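Asker: Got a sequence here, can you model it:
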Amino acid sequence: MLDDSPDRATSGASWHATTIIMVRKGGRTVIGGDGQVSIGQTIVKSNAKKVRRLGKGDVIGGFAGATADAFTLFERLEAKLEQYPAQLVRACVELAKDWRTDRYLRRLEAMMLVADKDAGLVLTGNGDVLEPEMTGDGSVMGIGSGGNYALAAGRALLSTDLDAETIARRALEIASEICVYTNRNLVIESLP
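Answerer: A predicted model of the protein is given here:
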């Protein structure tokens, strides 16, 4: 993403970072992500943690985009989860409304992939709250610069005997072999 704002230290630098994937299969939900953060053609960090537990630990989320922006969104989502306990979809819709209408939030450049035991969603600054298409085998979603590579790999692996965590891990490894902005330093979180 391109940052044109003069108040940021990286003004004009192109940020490329992250592959985040969510796999739901066999009653298990997994979100995984790589650890690489790049500015332009330079890797500035290889072990960033872009996947974490939210709320009381019953929601997991991953982000792609500007780190400070993503943490702001995580904080806002946690506040919505406190307001609407055990209602991830409602909390995400309310966050998306705020994100779309609030002047400050509209400037945030990040995407989020979040899940609980019942739902998995992608949230964007355009006000999108997207649920993955379910197949008989489960579902997969990906975001970030390598998200489409991981998504394709995850979909291909979904019909195998592999479990959700193995599919997520392998899909991220495949993305890291294709996307120069993705590495193999993975963080995986799962919900039963």
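Asker: okay, CA-based contacts and neighbour counts for the rest of this
Answerer: Noted.
Asker: now the helices for the chain?
Answerer: Remark: helices assigned in the chain by DSSP state H are 67-83, 88-101, 103-106, 147-158, 164-178.
Asker: just so I know, which of the ones you listed lies nearest Leu130?
Answerer: Closest to Leu130 of those is helix 88-101 (CA to CA; 9.9 Å).
Asker: For Ile20, which residues are in contact?
Answerer: 31-34, 62-64, 113, 142-144, 146-147, 150, 172 (CA atoms under 8 Å, 6 or more residues apart in numbering).
Asker: Let's see that with 6 Å instead.
Answerer: By CA atoms under 6 Å, 6 or more residues apart in numbering, Ile20 lies in contact with Gly32, Gly33, Gly142, Ile143.
Asker: Please tabulate the helices of the chain in TSV, including the columns distance to Val44 and mean neighbour count.
Answerer: TSV is the format used below for the helices of the chain (distance: least, CA to CA, whole Å; neighbours: other CA atoms under 10 Å):
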stretch	distance to Val44	mean neighbour count
helix 67-83	13	18
helix 88-101	28	20
helix 103-106	26	13
helix 147-158	20	22
helix 164-178	17	23
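Asker: Would you do the same for the sequence below? I want to compare the two.
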Amino acid sequence: MVEFHATTICAVRRGPDDIAIGGDGQVTMGETAIMKNGAKKVKKIFKNQVLTGFAGSVADAFSLTEKFEKKLEEHGGNLKRAAVDLAQLWRSDKGMRSLEALMIVVDKNDLLVVSGNGEVIVPDQDFVAIGSGGNFAYSAANALFNHTEMNAEEIVKESLKIASSICVYTNDNITVEKL
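Answerer: I've put the predicted structure just below:
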């Protein structure tokens, strides 16, 4: 089976009014075949009050994003409750268990990583990165967040640019969404 390397996503929250999430546009099949350069893997959902980004299988991530938005509606926009509910469903539902993706979700109050293992992770600081180049983007975001006055959007863009210069599965065709 050929493995797809889908993306790098980075999110930063510098308070309730400075929030950004970004992703690169590359989808790679196997070790060398770049299948797409301009994939969009971040978006605003739930009345433009929540940002979400995904890493992993694109079709799986779209399905998860739709399910997550329904959970947000069920829980009146409560991000943590919706994320926990989705993680429990993802882990227990036979059809969803095989979905391979990670999600970052962020609003004015919370920044979370949601996985299919039933995990909802609140990072120690207000930045996080996932995906093929996630470790590179995370390291860059850590340095920029803690040692500069850059805003969330600037940190996200620069972290993804740095990741794209190191990781062959990450390109510099970056999409950023802000709250």
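Asker: After superposition, what is the TM-score?
Answerer: Superposed pair, TM-score by TM-score structural alignment, normalised by the length of the second structure: 0.96. Supporting alignment: 176 aligned residues with a CA RMSD of 0.8 Å.
Asker: Turn the helices of the first structure into CSV, columns for distance to Ile188 of the first structure.
Answerer: Formatted as CSV, those follow (distance: least, CA to CA, whole Å):
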stretch, distance to Ile188 of the first structure
helix 67-83, 17
helix 88-101, 20
helix 103-106, 28
helix 147-158, 14
helix 164-178, 8
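Asker: Which among these is found nearest to Gly57 of the first structure?
Answerer: Of all these, it is helix 67-83 that lies closest to Gly57 of the first structure, at 10.6 Å by CA to CA.
Asker: and for the closest one, what span of the second structure is it aligned with?
Answerer: Under TM-score structural alignment, the counterpart of helix 67-83 of the first structure in the second structure spans residues 58-74.
Asker: repeat for stretch 101-114 of the first structure
Answerer: Per the alignment by TM-score structural alignment, stretch 101-114 of the first structure matches residues 92-105 in the second structure.
Asker: got the contact list for Ser145 of the first structure?
Answerer: Thr18, Thr19.
Asker: Leaving out the residues flanking it, which one is nearest to Gly127 of the first structure?
Answerer: Leaving aside its sequence neighbours, Gly127 of the first structure sits nearest to Ala96 (CA to CA, 6 or more residues apart in numbering; 4.8 Å).
Asker: From Arg103 of the first structure, how far off is the one you found?
Answerer: Distance, Ala96 of the first structure to Arg103 of the first structure, by CA to CA, to the nearest Å: 13 Å.
Asker: Next: Arg24 of the first structure.
Answerer: Counting by CA to CA, the gap from Arg24 of the first structure to Arg103 of the first structure is 34 Å.
Asker: same question, Gly26 of the first structure
Answerer: Gly26 of the first structure is 41 Å from Arg103 of the first structure, by CA to CA.
Asker: Can you tell me the closest non-neighbouring residue to the residue most central in space within the second structure?
Answerer: Centroid-nearest residue in the second structure: Gly53, 3.2 Å away (criterion: CA atoms, centre = their mean). Excluding its sequence neighbours, the residue lying closest to Gly53 of the second structure (CA to CA, 6+ apart) is Val42, at 4.2 Å.
Asker: since we're on the one you found, how many residues are nearby?
Answerer: By other CA atoms under 10 Å, 27 other residues sit near Val42 of the second structure.
Asker: what residue of the first structure takes the place of it?
Answerer: Alignment note (TM-score structural alignment): Val42 of the second structure maps to Val51 of the first structure.
Asker: Can you list which of the contacts of Ile20 of the first structure carry over to the second structure?
Answerer: Retained in the second structure: Gly32, Gly33, Gly142, Ile143, out of those (criterion both residues aligned by TM-score structural alignment, their matches' CA atoms under 6 Å).
Asker: Adding neighbour count and distance to Asp58 of the first structure, write the residues you listed out as TSV.
Answerer: TSV is the format used below for those (neighbours: other CA atoms under 10 Å; distance: CA to CA, whole Å):
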residue	neighbour count	distance to Asp58 of the first structure
Gly32	28	16
Gly33	36	18
Gly142	29	20
Ile143	24	21
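Asker: OK, contacts around the residue lying closest to Tyr84 of the first structure once chain neighbours are set aside?
Answerer: In space, and not counting its chain neighbours, Tyr84 of the first structure is closest to Ala91: 6.0 Å by CA to CA, 6+ apart. Ala91 of the first structure is in contact with Lys80, Leu81, Tyr84, counting by CA under 6 Å, 6+ apart.
Asker: Kindly report the same for Lys41 of the second structure.
Answerer: Counting by CA under 6 Å, 6+ apart, Lys41 of the second structure has contacts Gly53, Phe54.
Asker: roughly how far apart are it and Ile9 of the second structure?
Answerer: Counting by CA to CA, the gap from Lys41 of the second structure to Ile9 of the second structure is 8 Å.
Asker: what's the answer for Phe127 of the second structure, then?
Answerer: For Phe127 of the second structure relative to Ile9 of the second structure (CA to CA), the value is 11 Å.
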